[in-house]
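Engineer: Structure for the following, please:
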Amino acid sequence: MRIEAGDNGYLAWADNLLAGPIEVRLDVAGGAPPPSQPLLPARAGVAAAGSTLVARLQAPAGSEGWTRLRLRGVPGSSNARPRDVAYRLPLAQPQACIDQGFEGEYSHHDAENRYALDFAVPVGTPVLAARDGVVMQLQDGYRGHGLDRARDASRANYIRILHDDGSMAVYAHLAEAGVLAGVGQRVEAGQRIGLSGNTGYSTAPHLHFAVQVNRGMQLEAIPFRMPAAQAGTGAGAPAGAQATSSSSADGSTRSRHCDSLSSMPTERR
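Structural biologist: This next block holds a predicted model:
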């Protein structure tokens, strides 16, 4: 947020450092909001690498004191209209093991992750773009993992790719320095964009993949279609699936059930 002095008050600006649109909400952290145009809380969209005037804050003559403002931003445009397209597997191999699918009980139960897939792969596995797009946002400076959601959820390395219909794909838990594309770079489906890892809130090495849209200051995962391949689910595994487990480098284990991806509810609805 950027505050500039203006006629009879102040101008509150939002600057977007991402290579894709964001939506912001300006409010006060406590107490009564100051007179403003528009009234607070105020929302606005900000174009990629752009700036938007969110509100004009009035300072009546003779007034004293201060107001603590709070600006929150969410990636993506709330005007996105995702199309029904087929996503390719985000891995080079023709087969993959999925140990948590849509609405998985362990961590796929909130709006941002409800329709996500966790591919169980060793650290350093090449990650491919599942669809054409532009690298909008990335993080690749974290190492290590943990099971404290409040502490570790924000410490996962990831790459966010914006599609031409406004939807966004998130590839998460990448290795440290495991992002192989830069912000603003256009990538094609099948292009290598990263290396899988085990960072952030994670029990064992895997790739977390989700397609998200901004539903008005709220990221929501949406169902998607993906070609059938050998796969599996952890939570809610199909009846009769064979359970296996594997160990990560640090000795932690992750239970796995392998079955066909075609048996999973990966259709848009």
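Engineer: Going by C-alpha atoms from here, please, whenever you check contacts or count neighbours.
Structural biologist: Will do.
Engineer: Helices of the stretch 1-150 of the chain, start to end?
Structural biologist: With DSSP state H, counting those that start in this stretch as the criterion, the stretch 1-150 of the chain has helices at 149-152.
Engineer: Quick check: buried residues in stretch 142-158?
Structural biologist: For stretch 142-158, a neighbour-count test (16 or more other C-alpha atoms under 10 Å) marks Tyr142, Arg143, Gly144, His145, Gly146, Asp152, Ala153, Arg155, Ala156, Asn157, Tyr158 as buried.
Engineer: Could you identify the most distant pair in these?
Structural biologist: Gly146 and Tyr158 (16.1 Å; C-alpha to C-alpha).
Engineer: if I pick Cys97, what's in contact with it?
Structural biologist: Counting by C-alpha atoms under 8 Å, 6 or more residues apart in numbering, Cys97 touches Phe119, Ala120, Val121, Gln230, Ala231, Gly232, Thr233, Arg256, His257, Cys258, Asp259.
Engineer: Could you also give me the structure for this next sequence, so I can compare it with the first?
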Amino acid sequence: MKRSALAAGVAAVALGIAAAQATEVYRWTDAAGRPQYADRVDARVPAQQVARVEVPIEAAAIARLRVEAGQDGALALVDNLLAGPIEVMLHADGGGPFASDPPLPARGTVPAQSGALLARIASGTPRLRVVAVPGTPNARPREVEYLYPLQTAALRIQQAWGGGFSHADAENRHAVDFAAPVGTAVVAARDGVVMQSEAGFADAAPGEDEDALVARANFIRILHDDGTMALYAHLQPGGVLARLGQRVRRGQVIGLSGNTGRSTAPHLHFVLQANRGMRLESLPFRMFGPQGILRFGDAQAGGE
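Structural biologist: Now for the predicted structure:
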């Protein structure tokens, strides 16, 4: 990371402006040279290779808020940590009267792995907070036939479109859960660029709260040329086999399936998404499976 959120917070305090609340995670580099982030340390990683970093809670692993001194007041900047575009919204939560250009909340798109100025704070000491969403709101989905994303001859769907267990929200309404033994090779369903990934979460421990597991699934997010994004989730610990920013081809092995996060049985959660203006929506898609065209029109029984 170029600069920690803690450093950004120090700069903000010096200017009398509070940066977004932060949470602590751990960072290390795996054997393949890929940076890994997690809320707990893999016991196999030597302690001297692990660093503690802080990231904003609402934009964890997506964006970082920086507040710096400028000639005409404070500059509120947002760094994009992903290898693909993000949309961000800068808010002021109290802190008394202030003046900014543009007025807050301010919204913008930040290109891959770069920073952007969101607002100039001319006066006052607002408490700033940034919310970030992967992708650009300018996505224009094309008609594409997606490849079955697992190297298995047999196919079993645990939960399809509109599944009542966890596919009722807008982000996952058109998601599909493919049952697969832990360690099954996951392949790219379409050409694209690895814009985001997480491989450092361990399997759930017995008795862990289900709500706490929702955000602890290992995953790969791949950006397609039309702005849509495919999410491959619940990968095994260390199960990301493609590096951030890498361009992958349809059928290329990108990971290993698992059972991390809020998952009741090993499977791959696959969903096609687009940013529809500070919110992700899942999209219906066509897919060719081991025995031909797959149809997901009806919700199917089974748990995630």
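Engineer: TM-score, when you put one on top of the other?
Structural biologist: Overlay of the two chains. TM-score (TM-score structural alignment, normalised by the length of the first structure): 0.82; 235 aligned residues with a C-alpha RMSD of 2.1 Å.
Engineer: Next, format the buried residues of stretch 142-158 of the first structure as CSV and append distance to Asp165 of the first structure.
Structural biologist: As requested, those are exported to CSV (distance: C-alpha to C-alpha, whole Å):
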residue, distance to Asp165 of the first structure
Tyr142, 30
Arg143, 33
Gly144, 34
His145, 33
Gly146, 35
Asp152, 31
Ala153, 28
Arg155, 28
Ala156, 26
Asn157, 25
Tyr158, 21
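Engineer: for the nearest residue to Val28 of the first structure once chain neighbours are set aside, what are its contacts?
Structural biologist: Using C-alpha to C-alpha, 6 or more residues apart in numbering and skipping residues adjacent in sequence, the residue nearest Val28 of the first structure is Leu69, 4.4 Å away. For Leu69 of the first structure, the contacting residues are Leu26, Asp27, Val28, Ala29, by C-alpha under 8 Å, 6+ apart.
Engineer: what do you get for Leu244 of the second structure?
Structural biologist: If you count contacts by C-alpha under 8 Å, 6+ apart, then Leu244 of the second structure has Arg34, Leu82, Ala83, Val193, Val194, Met195, Gln196, Ser197 around it.
Engineer: Out of those residues, which end up buried?
Structural biologist: Leu82, Ala83, Val193, Val194, Met195, Gln196, Ser197.
Engineer: How about the contacts made by the aligned partner of the fifth one in the first structure?
Structural biologist: Residue-level alignment of Met195 of the second structure against the first structure, with TM-score structural alignment as criterion, gives Met136. By C-alpha under 8 Å, 6+ apart, the residues touching Met136 of the first structure are Leu18, Ala19, Gly20, Ile159, Arg160, Ile161, Leu162, Val183, Gly184.
Engineer: In the second structure, what residue corresponds to the third one?
Structural biologist: It stands for Gly20 of the first structure. In the second structure, Gly20 of the first structure lands on Gly84 (TM-score structural alignment).
Engineer: if I look at the nearest residue to Pro94 of the first structure once chain neighbours are set aside, how far off is Gly101 of the first structure?
Structural biologist: Nearest-residue entry for Pro94 of the first structure: Ala229, 6.7 Å, with adjacent residues in sequence omitted and distances by C-alpha to C-alpha, 6+ apart. Ala229 of the first structure sits 14 Å away from Gly101 of the first structure, going by C-alpha to C-alpha, to the nearest Å.
Engineer: Equivalent analysis for Asn113 of the first structure, please.
Structural biologist: Asn113 of the first structure is 10 Å from Gly101 of the first structure, by C-alpha to C-alpha.
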